[in-house]
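In: fold the following, please.
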Amino acid sequence: MTDTPQHYAPRWNASERPEPPDAGGEREILTGVLDWHRATFEGKCAGLPPERLSERAVPPSGLSLHGMVRHLAGVERWWFRIQFSGEDVPLLYYSDDEPGQDFDDLDGDVEEAFAVWRAECERSRRITDDAPDLEATGIRRSTGAPISLRRILVNMIAEYARHNGHADLLRERIDGATGM
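Out: Okay, here's the model as predicted:
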């Protein structure tokens, strides 16, 4: 029998994340993990003044926490509202003329960007809760093919996991804060 480790990775102090369930149905597990990742991202941004959130702290990368919150708001809208629900709403922080404006244009109010992101997350949760099951489909805009809510949830977990790794590096460079 393997001994239980006594020392674990340090926890993120500023976070009041709800832990995802260890057991349960597929929808409960997927939505719990996605909400955990959302809360992880918000925790990585907590406690910094607005100007530090806009800092591009890992050159030569142009990433910032402010840019990532804008990007994640747009991703929430794209997958849940536009592709899954078929809502006719404008894209956030994107145009064909300026496709990188989510990361590049940081002149806007950081608190407003977080309010938009939180609202998009809440709308995504309602859309997910209202879906009859994970097999329900929307239409993938790039191909016209169906895409299931299950696939969208998995895509979103991967998106947040990737950007939470970026947020870890940025936060450590900004003020030395670390933890999972």
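
In: only C-alpha atoms from now on, for both contacts and neighbour counts.
Out: Will do.

In: list the contacts for residue 174?
Out: The neighbourhood of residue 174, defined by C-alpha atoms under 8 Å, 6 or more residues apart in numbering, consists of 52, 55, 57.

In: which stretches of the protein form strands?
Out: 137-139, 146-148 (DSSP state E).

In: list the buried ones in stretch 58-74?
Out: By neighbour count on 16 or more other C-alpha atoms under 10 Å, the buried set for stretch 58-74 is 58, 63-74.

In: what about that stretch, how long is it end to end?
Out: Chord length of stretch 58-74, first to last residue, is 23 Å (C-alpha to C-alpha, to the nearest Å).

In: what comes into contact with it?
Out: Residues contacting stretch 58-74 (C-alpha under 8 Å, 6+ apart): 45, 53-57, 91-93, 102-106, 110, 113-114, 116-118, 120-121, 160, 163, 167, 169-170, 173.

In: give me the subset of those residues that lies in helices.
Out: Those of the contacts of stretch 58-74 mapping onto helices are 45, 53, 102-104, 110, 113-114, 116-118, 120-121, 160, 163, 167, 169-170, 173, per DSSP state H.

In: another for comparison:
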Amino acid sequence: MTDNRVPPPFLGDERATLNNWLDWHRETLAVKCAGLSEEQLRQRSTPPSTLSLLGLVRHMAHVERVWFRRVLNDEDVPLLYKTADPDAEFNDVDTASPEEAFATWRAETEHARKLSAEVPLDAIGKQQRHGQDCSHRWILVHMIEEYARHNGHADLLRERIDGVTGE
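Out: The predicted model follows:
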């Protein structure tokens, strides 16, 4: 399993620290998916859960888009993978293209990095979320939390698939 992550430095200003930890967690998801076949990426955890590594990649692309493009920047972009099923990014993976999912996720993370670099940490998102204003700083912390939680899921999924473990 190739691991190109750069460990976050122990010293740095707030923005660098938040960005480094977010990038660490983004790349952790990539590491957990590295070297697996399409079938393995689609493999579910245990019933009744529909969780899979491919579903996690699709979900994180959706989350990146919502928080950075829609909430922070007020871009009028459609939601990803949404159908009548509110959990389509997880549930509709049987015929989903891993190549498309990873390309979309990478594009969304790159777009998020660019938007984030242009906005002060204290900036308030241009759209409310759940009826609340939130700062750019809050969004970054939330994204670190979102990735950390789902990377725990990814670690368990990967171990179940082929026994590979690691941070």
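
In: what's the TM-score here?
Out: Comparison of the two superposed chains (TM-score structural alignment, normalised by the length of structure 2) gives a TM-score of 0.95, and 165 aligned residues with a C-alpha RMSD of 1.1 Å.

In: thinking again about what came up before, lining up the contacts of residue 174 of structure 1 with structure 2, which overlap?
Out: Retained in structure 2 (both residues aligned by TM-score structural alignment, their matches' C-alpha atoms under 8 Å) from the contacts of residue 174 of structure 1: 52, 55.

In: could the contacts of residue 174 of structure 1 go into JSON lines alongside distance to residue 87 of structure 1 and neighbour count?
Out: Output for the contacts of residue 174 of structure 1, formatted as JSON lines (distance: C-alpha to C-alpha, whole Å; neighbours: other C-alpha atoms under 10 Å):
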{"residue": "52", "distance to residue 87 of structure 1": "34", "neighbour count": "17"}
{"residue": "55", "distance to residue 87 of structure 1": "33", "neighbour count": "19"}
{"residue": "57", "distance to residue 87 of structure 1": "36", "neighbour count": "19"}
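
In: re the thing from before, out of the strands of structure 1, nearest to residue 130 of structure 1?
Out: Nearest of the strands of structure 1 to residue 130 of structure 1, taken as C-alpha to C-alpha: strand 137-139 at 12.6 Å.

In: check contacts around the residue nearest the centre of structure 1.
Out: The centroid of structure 1 falls nearest to residue 160 when counting by C-alpha atoms, centre = their mean (4.2 Å). Each residue near residue 160 of structure 1 by C-alpha under 8 Å, 6+ apart is listed here: 34, 37-38, 41, 72.

In: ok, for residue 32 of structure 1, nearest residue in space, not its chain neighbours?
Out: Computed as C-alpha to C-alpha, 6 or more residues apart in numbering, the closest residue to residue 32 of structure 1 that is not its neighbour in sequence is residue 20, at 4.6 Å.

In: what is the burial count for that neighbour?
Out: 16 (other C-alpha atoms under 10 Å).
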